[in-house]
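> return a 3D structure for these sequence lines:
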Amino acid sequence: MKKFKTIIMLLLVAIALYAQRTPRVTNDFKEGDLIFQVSQSRQSPFIQLATNSPWSHCGVIVEKEGKLYVLEASNVVKLTPLKKWIDRGKMGRCKRRRVLNKPVKIKYAKYLGKRYDLAFKFNNDKYYCSELIYDIYKDQFGIQLATPKPVKSYHIFGLGKLMKRRGMDPNQKVVAPCDLL
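From the prediction side, this is the model:
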C-alpha cells in the first residue's frame, strides 16, 4: 500500500510539473508581440552569461491565414508556429512583451530566408534574433526598442576565442534579447 501511495504521489507531482511547463497564454498573443525564451541552442549559455539574463532567444508574433507564428532568426529567418516555438524552448518557458496596444501588421516577407548572423553585426543582410526585431520596429513603426551598445559592455570575459572565431569586434554595437525587454 505504501508503494502505491508513493507512485500516486510521484504521478501527481509529474502532472503538476507538466502543467506548469505548458503555456497557458497562447490565446493572449497578438501580432507584433515580442516573445522571449531560453533557447536550447549551443550558443544560449554564452548569451545568458554575457547578458546576465535567462532569455537567450526572441522573435515577433505574426499572423498568417488566421494562425499565429513567430518570425525568428534561427539558421535563417523563418516563420515557426507559435506552439512549436514555445515547446522548443527550455522547459517550454516564454515571456511576452507587448510594445503597442493597437493592432499592428508586421511586414515580414522581405526578411524570410535571410541567413543567421553568427557575428552579430548590423547592416550586413544577415540577422540575429534581437536585431531582426529591432530593425522591424525601427523601420516599420519608427520605434527604437533599445540603444545598441558595444559588445564589450556585456560580460564577455572568457569569450575572446569564440568572438574572434566569429569575426566579432568588442567595439561593434549589438542589441541583445534582454535589451529588448
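> make it CA atoms for all contacts and neighbour counts henceforth
Will do.
> tell me who's in contact with the residue nearest in space to the middle of the chain.
By CA atoms, centre = their mean, the chain has its centre lying nearest to Cys58, at 1.5 Å. Counting by CA atoms under 8 Å, 6 or more residues apart in numbering, Cys58 makes contact with 34-37, 72, 129-130, 177.
> switch the residues you listed over to a markdown table; also include secondary structure, distance to Thr147 and neighbour count.
Below are the contacts of Cys58 laid out as a markdown table (DSSP: H, G, I helix; E, B strand; the rest coil; distance: CA to CA, whole Å; neighbours: other CA atoms under 10 Å):
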| residue | secondary structure | distance to Thr147 | neighbour count |
| --- | --- | --- | --- |
| Leu34 | strand | 17 | 24 |
| Ile35 | strand | 19 | 25 |
| Phe36 | strand | 18 | 26 |
| Gln37 | strand | 21 | 24 |
| Glu72 | strand | 20 | 27 |
| Cys129 | helix | 16 | 25 |
| Ser130 | helix | 12 | 26 |
| Pro177 | helix | 12 | 28 |
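> which of the residues you listed lies closest to Pro103?
For the contacts of Cys58, the minimum distance to Pro103 (CA to CA) is 13.8 Å, reached by Leu34.
> I have a second one here; can you model it like the first so I can compare?
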Amino acid sequence: MKKSTLLFSFMAFTILASLYTEKSKGIASLFSQNATLKNGDLIFHTSQSSQSQAIQLATKSKYSHCGIIFQESEKYFVFEAIQPVKYTPLEQWVARGKEGKYVVKRLKNAAQVLTPEVLRKMKAVGEGFKGKNYDSTFEWSDDKIYCSELIWKVYQRATGLEIGKLDKLSHFDLSAEAVKKKMKERYGNKIPLNETVISPAAVFESELLITVKSN
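The predicted structure is shown next:
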C-alpha cells in the first residue's frame, strides 16, 4: 500500500475517532450534574424508529418515546419498553434519540409521593414487565407493553396516580399517509378503534408533571 494511502487512512481514522470522542464527551457533559436527576423522573425524546413519524403525526407531538429514570449505585438508567422491556444506560438512551435532544419531567410533589418505599414498589412493579416483548399493536394488556403504557402502569400501580389521560385509538389523528401505512401494516383492515391507549404526548402533557431538565 502506498504511503499516501496509509497516511489518508490514518487521518480519516483519527478524524472519526475524534468526532466519536467529542460526541461521547458531549453526552456525558449533559449529565455531569446528575444531582438534578431523581429516581422516578420521566424522560422523553424523539425516537428514530420506523414508527416514530406516525406516532408524532397521530398525537401532534414531537416526542414519540419515553421511559423512567432510576439510579443504580452512581449510574443512571432508563427503564423503557423497547424490544424487550429493559434498563438502558442513560447516556446510551439519550444518544439514541434524534439529535440527542431530550426533556426530563418530574411529579410536582415528588418529594412527598416518591418515598423510598414507593420507589421500591415502582421497581417491583417494573420487574413484572421486565423482559416482556414490545407491544407494536398498542393493546391495553400486560402480555406485551409499549413505552408510555409502561410509565402509566408503573406509576398507577405503585402510587395510585394516573400520569396522562387514557384515550381511545379513534381519538387520534389517523389521516396522514404515514399513519395509514403503519396502521395497515399493524392491523390490516381490522383497526381496533375502541382500544384504550396512552400516548407519550398524553404523559408529557400531564398536569401532574413539571419540566426539570432539557436541552
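> tm score of chain vs chain?
Aligned and superposed, the two chains score 0.82 in TM-score terms (TM-score structural alignment, normalised by the length of the first structure); 165 aligned residues with a CA RMSD of 2.2 Å.
> just send the contacts of Cys58 of the first structure back as a markdown table, with distance to Gly113 of the first structure too.
Below are these laid out as a markdown table (distance: CA to CA, whole Å):
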| residue | distance to Gly113 of the first structure |
| --- | --- |
| Leu34 | 20 |
| Ile35 | 20 |
| Phe36 | 21 |
| Gln37 | 22 |
| Glu72 | 10 |
| Cys129 | 13 |
| Ser130 | 16 |
| Pro177 | 21 |
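> and the helix or strand Leu12 of the first structure falls within, what's buried?
Element membership for Leu12 of the first structure, per DSSP states H and E: helix 2-21. Neighbour counts over helix 2-21 of the first structure (16 or more other CA atoms under 10 Å) mark no residue as buried.
> quick check: Arg186 of the second structure touching Phe138?
No: look at Arg186 of the second structure against Phe138 with CA atoms under 8 Å: they stay out of range, at 9.7 Å.
> more neighbours: these two, which one.
Phe138 (21 against 14; other CA atoms under 10 Å).
> what's Leu34 of the first structure aligned with over in the second structure?
Aligned counterpart of Leu34 of the first structure in the second structure: Leu42 (TM-score structural alignment).
> kindly report the same for His57 of the first structure.
Aligned partner of His57 of the first structure by TM-score structural alignment: His65.
> ok now do that match, which residues does it touch?
Contacts of His65 of the second structure (CA under 8 Å, 6+ apart): 44-47, 147-148, 200.
> mind running it again at 10 Å?
His65 of the second structure is in contact with 43-49, 52, 55-56, 80-82, 97, 102, 146-148, 199-201, counting by CA atoms under 10 Å, 6 or more residues apart in numbering.
> the alignment partner in the first structure of Gly100 of the second structure: how many residues sit nearby?
In the superposition onto the first structure, Gly100 of the second structure corresponds to Gly92 when matched by TM-score structural alignment. Around Gly92 of the first structure there are 19 other residues, counting by other CA under 10 Å.
> start and end of stretch 197-212 of the second structure, how far apart?
26 Å (CA to CA, to the nearest Å).
> how about that stretch: buried residues?
For stretch 197-212 of the second structure, using 16+ other CA under 10 Å, the buried residues are 197-205, 208-209.
> mind listing the helices for the second structure?
3-30, 52-59, 90-96, 110-113, 116-127, 147-159, 177-187, 200-204 (DSSP state H).
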